[in-house]
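A.B. asks: Okay, here's the prediction I keep looking at, along with the sequence it came from:
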Amino acid sequence: MTGMRVLGPTVDDQTRCIHYRTELDVIAIRFACCGEYYPCHLCHAEAADHPAEQWPLDRRDERAVLCGVCEHELTVAEYLGVDACPACGAAFNPGCKLHTELYFEV
């Protein structure tokens, strides 16, 4: 990745981190509390100086998910409705859906 800054302990340039680094772990989330991109909730907890906040339901039209393969930014609503990047087709980890409530109000 060249343009977007992703904070936390990333292990490659496609936003994989020390916590989640499978072939499908290629997104970063812009946290509602600080507006910064982190690969996961654990990275935010370790690196940020404040608690994480969920994206509220009424802000689902904001770009908050970054594809680590092509740097396309998805809105919250768009991300929640797909299994792959709409711009480049890179598959996203379906296991991320298990953590939806950590990032987004449901």
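C.D. replies: Alright, I've got the coordinates. Since we're looking at a predicted model, the values are computed, not measured.

A.B. asks: rest of the way, CA atoms for contacts and neighbours
C.D. replies: Will do.

A.B. asks: Counting by contacts, list what the strand or helix carrying L74 packs against.
C.D. replies: Using DSSP states H and E, L74 sits within strand 73-75. Applying 3 or more CA pairs under 8 Å, 6 or more residues apart in numbering; DSSP states H and E, one finds that strand 73-75 contacts strand 63-67.

A.B. asks: helices or strands up against the strand it packs on?
C.D. replies: strand 27-30, strand 73-75, helix 76-80.

A.B. asks: hang on, the earlier thing: go ahead and name everything in contact with the strand holding L74.
C.D. replies: The contact list for strand 73-75 (CA atoms under 8 Å, 6 or more residues apart in numbering) reads 60-67.

A.B. asks: Okay, the closest residue to N93 other than its chain neighbours and D49: tell me how far apart.
C.D. replies: Spatial nearest neighbour of N93, chain neighbours left out: L24 (4.7 Å); criterion: CA to CA, 6 or more residues apart in numbering. Using CA to CA, to the nearest Å, L24 is found at 28 Å from D49.

A.B. asks: adding another structure so you can compare the two:
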Amino acid sequence: MHDVKGTQVDAQTRCVHYHSDIDIIALKFHCCGTFYACWSCHEEHAGHKPSRWPREQWNQRAVLCGNCGYEMTIQEYMNTSSCSSCSHRFNERCSLHYPLYFDMESRP
């Protein structure tokens, strides 16, 4: 299984900050290539400032389904509300945090 960093991370990548049944994704941060349960976990544990994934790299596998361990591309994740492999539903409100992880202003 993947090593997901964070505070009180469970087997399905939930953390102390986000822990509902549908909070089951972890993101690989562009700056360090490490999976964290959420932005706040990165802030608390990484020891460096985050950087966002540029649009031209949205084909990278950087989103982890905590239910089955499938790694999807950023673009694949942004185009679905559930895992492409196991169909477990994701928290759709996570899209509000896209600008924290992904450069929403860069040109393709």
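C.D. replies: Arrived safely. Quick caveat, the model's predicted, so the values are computed rather than measured.

A.B. asks: Most tightly packed of the helices and strands packed on strand 63-67 of the first structure?
C.D. replies: strand 27-30 (a mean of 26; mean count of other CA atoms under 10 Å).

A.B. asks: Quickly find the element holding the corresponding residue of the second structure for the residue nearest to N93 of the first structure.
C.D. replies: Matched across to the second structure, L24 of the first structure falls on I22, judged by TM-score structural alignment. Using DSSP H and E, no element contains I22 of the second structure; it sits outside every helix and strand.

A.B. asks: can you give me the helices for the second structure?
C.D. replies: Listed in chain order, the helices of the second structure (DSSP state H) span 39-45, 74-78, 98-101.

A.B. asks: Which part of the first structure matches the shortest one?
C.D. replies: The aligned range for helix 98-101 of the second structure in the first structure is 100-103, by TM-score structural alignment.

A.B. asks: The matching stretch: average distance to aligned residues in the second structure?
C.D. replies: Following the fit onto the second structure, the mean deviation recorded for stretch 100-103 of the first structure is 0.3 Å by mean CA distance after the TM-score superposition for the first structure.

A.B. asks: Next, the buried residues of that stretch.
C.D. replies: Applying a neighbour-count criterion of 16 or more other CA atoms under 10 Å, the buried positions in stretch 100-103 of the first structure are Y103.

A.B. asks: check contacts around the residue nearest the centre of the second structure.
C.D. replies: Centroid-nearest residue in the second structure: L27, 2.4 Å away (criterion: CA atoms, centre = their mean). Listed by CA under 8 Å, 6+ apart, the contact partners of L27 of the second structure are 34-38, 62-64.

A.B. asks: What is the burial count for the equivalent of S87 of the second structure over in the first structure?
C.D. replies: Per TM-score structural alignment, the equivalent position to S87 of the second structure in the first structure is G89. G89 of the first structure has 12 neighbours, counted by other CA atoms under 10 Å.

A.B. asks: where's the nearest residue to A28 of the first structure once chain neighbours are set aside relative to L74 of the first structure, distance?
C.D. replies: Leaving aside its chain neighbours, A28 of the first structure sits nearest to P39 (4.2 Å; criterion: CA to CA, 6+ apart). According to CA to CA, P39 of the first structure and L74 of the first structure sit 15 Å apart.

A.B. asks: I am finished for the moment; much appreciated.
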